[in-house]
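Q: let me see the structure of the following:
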Amino acid sequence: MAASAIITGLVAAGGLISKIIQAADTAQHNKRECKNLASRVQMIAELLPQVQDPEAMRPLAGLGEALTEAHELVQSCQRKGRTYRFFAAGRQSDRFREVQGRIDSLLILFPMVGLIGLARRLDGTGHVSVLNRASSSSVHSAVSHEVSESDSEGAEVFTLAEITAATKNFGVVLGKGDSGTVYKGKLHDGREVAVKRFRHGQRSAEATFGTELAILHPVSHEHIVRLLGSCAEDEERMLVYENVDNGTLRDQLNNNASPVATSWKARVGVLLGAARAIYHLHCRAIPLLIHCNVTSSNILLDRSWTPRLAGFGASVWRAPDVESQAVDIVQTYGYEDPEYRSTGGLKPATDLYSLGVVMLEVLTGNQPVVAVWEETKKTMVDTTLVSWALPTIEAGQLGDVLDRRPTTEPTPQQRQALQLVASTASICLRLQGDNRPAIPDVVANLEKALQLICNDMFGRL
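A: So this is what the prediction gives:
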């Protein structure tokens, strides 16, 4: 695809997007569907200026056709006749679902498009060159203060030999997951790192590598794990992160001697850090993001016990003001959003549900799946932590499921703080996403809970 063709394609796409948005504003029926579709294509408009490389355009080959169909669909909603609307209603509903699904599928590809662009902007020093932001100043001006000076230089590209030396031939395993294994390492300049080595030959692992690299490269936040660089050599796909010395929240809750397991202040502090990371993704990141895999195993703790959200392999970019996106993701058992499972529509509220499960883990000390006695079967069976703990909490009996390791009996202020965390978890776990709180409200509740605990500690000094 020649450079002139790219420019022509971008101009044509931009023109169609403008027409779709204008037509949606004057729709006579299916107004809600038209607005949602317009929000989706507006998201594409904000991302398109970053696509300036012929190779990067290849995954978006169907964009023009999808936008043309979207424009025709929104235009058809200008017709006013009742008879037409009656006979077209069912057909249009199916077409909206189909077109929205195609647009959502294209939005998912943008992280991979970003990865291709990054890979092709490698300069001679082994770093990724700074993006040309002139064509998208309106989008990127707001992000400049979020990105640190070191990040602006670009993610480093490491050789397989460098990674092998840094990890001492992949000698120390920090953890294992579905997509690969994480190893401890130390770079030649003394930086301690964690290296995620993806499984060979797995298409899903390859996609996860691309998504995580494209999404995490521009993101900088105190409570989000920092990506240092990558390695893509032969069949090897690896991501290099800053090392977090104290493992995961799940590790610490499993360790009776851990300062997290033995302190309500530490536990609520970890929840607050994770919530602030999600707030950044939902409200501040450009483009906005849905994490899609918030778990206690994806909340890491550095040497100062600061929580860092990780595990971005399933994350997706989202269009603002769109209620849900038809995206196919695989959630971890115990954290699955029931609304997403039944509708297939992904919302930011999906992250809120998973965070609610993590809150229950922090309150009870249990894992997201627990073994309970099944009287009819006369045996132990697995059930979710939500189904085990939430009814007791909502019945006002938090003390019956509360972990006793931090303290045998919480003080009145501690109990007030923990009750606030529990009630926040309860509303995060509502079946309908629209009934769950927005992430700013969750952050505010956790800040209040932590302040209550800190005031209690200060008062007893």
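Q: could you use CA atoms for every contact and neighbour count after this?
A: Will do.
Q: what's the residue nearest the centre of the chain in contact with, if anything?
A: Nearest to the mean C-alpha position of the chain, by Cα atoms, centre = their mean, lies H291 at 0.9 Å. Listed by Cα atoms under 8 Å, 6 or more residues apart in numbering, the contact partners of H291 are 278, 281, 312, 314-316, 351.
Q: make it 7 Å
A: Counting by Cα atoms under 7 Å, 6 or more residues apart in numbering, H291 touches 312, 314-316, 351.
Q: here's the other one to compare against:
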Amino acid sequence: MASSSRCALFFFFLEVAVAIALLLPSGHARVCPPCGSTEVPYPLSTADGCGDPDYKISRIARARETVADPTTRLSLLEAWSSVQVFLFGVDKIKLWSLTWRIVCGLGGALVVAAAGLFAYRRQQRIRQARERLAKEREEILNANNSSGRTAKNFSGRELRRATANFSRDNLLGAGGYGEVYRGVLADGTVVAVKCAKLGNTKSTDQVLNEVRVLSQVNHRSLVRLLGCCVDLEQPLMVYEFIPNGTLADHLHGALSRPPLPWRQRLAIAHQTAEGIAYLHSSAVPPIYHRDIKSSNILLDERLRGKVSDFGLSRLAEQGLSHVSTCAQGTLGYLDPEYYRNYQLTDKSDVYSFGVVLLELLTSQRAIDFGRGADDVNLAGHVQRAADEERLMDVVDQALQGGATRLERDTMKALGLLALGCLEERRQNRPSMKEVAEEIEYIMNIEAGNAGLKDLES
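A: The predicted model follows:
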């Protein structure tokens, strides 16, 4: 039985090889009626001794239709057995030519089969790896999510279509985390799609962390998360599209002319402070942003401020006054006490926000080597001016020109509040809730309650 199976397998491969070598048309190599205990594939025919233990295969033709007389068929094999080689009775040149064509055909068939099997197994491994990766990322996103809310899961195909396959024409910006693209979903919703850097594990972790944090919060002054995608090699997050760039763009970037009016700056400061205060006081557990800066404050169509980029954010630990972690953030905004002690608290965000307030007052960058060696750091630059009782000298002259005395008083008040946020010891800094209340008080002085309602509506 085993011998019969081996014979059948041999003739199967021989049939394939002959079909390739002789260029037979599709369907031409058919199976003849059973002969003995095996089936001999056409165009092979057996000799009179068919049925003997050693099968006699004597003739081969290129096509049944072209051979009128069976005796004219080319004699291919005189005898074959499990221990014998093929014996041919034809011209040696023709014999070797035909032999090599058969061997090459058989080899080619095996190579094609092996390549197909390899490609299939490789695609299977890639698909399984992607499924495992997506599952692991979903578990990461659901970990420590006390709110029970989860982000909508977009497919990679859906986001490729929305961004025109991540066309450079749709690129909104890029940074250490990766890139942000403008996209349009199938229902017409305009979104921003944030991509982690390909192959950068740290960037990937930051995007996953941002999705996890934003899934737990909901405030008008925080950028709104719409969903995420975890089935591609780099994870993506999808959030509301904010059309007017960042606060940094409007203070000292491409959108800084004309300058933002003072009342608008106060409103942005108040909106941002309320968003951060929500993270510290209303979120459960509290959230420390860890990277508050003007380039992470987005402005919507009405120039209302929204805090974004939660990639470095950390959740507060219950019963602990701080989170022990390596200092991360942006130079010029980084809390010096956090940098020294590796103790992250809500007051670390307060310090960073104090620098943002100084940017709103001065329209200058947090770090600027053009200011001179002693004034590179904006916080130190303004603190030195305040110590010398010339705080108003560093306030943007474009704001002071035409300003009323009351407006200049509110500028000074905001400057003093900013310096309070920058106190060396964190115990001496106000909370973000207190900062938001103080800014609201300054706005009431400057514009009255009616003006405040108009700005916040």
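Q: out of the contacts of H291 of the first structure, which sit inside helices?
A: Residues of the contacts of H291 of the first structure located in helices (DSSP state H): D351.
Q: can you lay out the contacts of H291 of the first structure as CSV showing distance to D245 of the first structure and neighbour count?
A: Output for these, formatted as CSV (distance: Cα to Cα, whole Å; neighbours: other Cα atoms under 10 Å):
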residue, distance to D245 of the first structure, neighbour count
F312, 19, 24
A314, 24, 19
S315, 24, 21
V316, 28, 26
D351, 25, 25
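Q: quick one: the helices in the stretch 301-450 of the first structure?
A: 338-343, 349-364, 385-394, 412-428, 439-459 (DSSP state H, counting those that start in this stretch).
Q: which other helices and strands contact the lengthiest helix in the second structure?
A: If you go by DSSP H, the second structure has its longest helix at helix 92-142. Judged by 3 or more Cα pairs under 7 Å, 6 or more residues apart in numbering; DSSP states H and E, helix 92-142 of the second structure is in contact with helix 2-21.
Q: list the contacts of the aligned partner of V223 of the second structure in the first structure.
A: Using TM-score structural alignment, the equivalent of V223 of the second structure in the first structure is V225. If a contact means Cα under 7 Å, 6+ apart, then V225 of the first structure has 308-310 as its contacts.
Q: my guess is L214 of the second structure meets L226, correct?
A: No. If you go by Cα atoms under 7 Å, L214 of the second structure and L226 don't touch, sitting 9.4 Å apart.
Q: quick one: which of the contacts of V225 of the first structure is most hemmed in?
A: Using other Cα atoms under 10 Å as the neighbour test, the contacts of V225 of the first structure are led by L309, with 27 neighbours.
Q: quick check: the gap between it and H140 of the first structure.
A: Counting by Cα to Cα, to the nearest Å, the separation of L309 of the first structure from H140 of the first structure is 23 Å.
Q: circling back to that earlier point, which of the contacts of V225 of the first structure are conserved in the second structure?
A: Contacts from those that recur in the second structure, judged by both residues aligned by TM-score structural alignment, their matches' Cα atoms under 7 Å, are 308-310.
Q: which residue numbers in the first structure go with stretch 178-190 of the second structure?
A: The aligned range for stretch 178-190 of the second structure is 180-192, by TM-score structural alignment.
Q: neighbour count winner among L214 and L226 of the second structure?
A: The residue with more neighbours, out of L214 of the second structure and L226, is L214; 24 against 19, by other Cα under 10 Å.
Q: which ones are touching the alignment partner in the first structure of that one?
A: When the first structure is aligned by TM-score structural alignment, L214 of the second structure is paired with L216. Neighbouring residues of L216 of the first structure by Cα under 7 Å, 6+ apart: L227.
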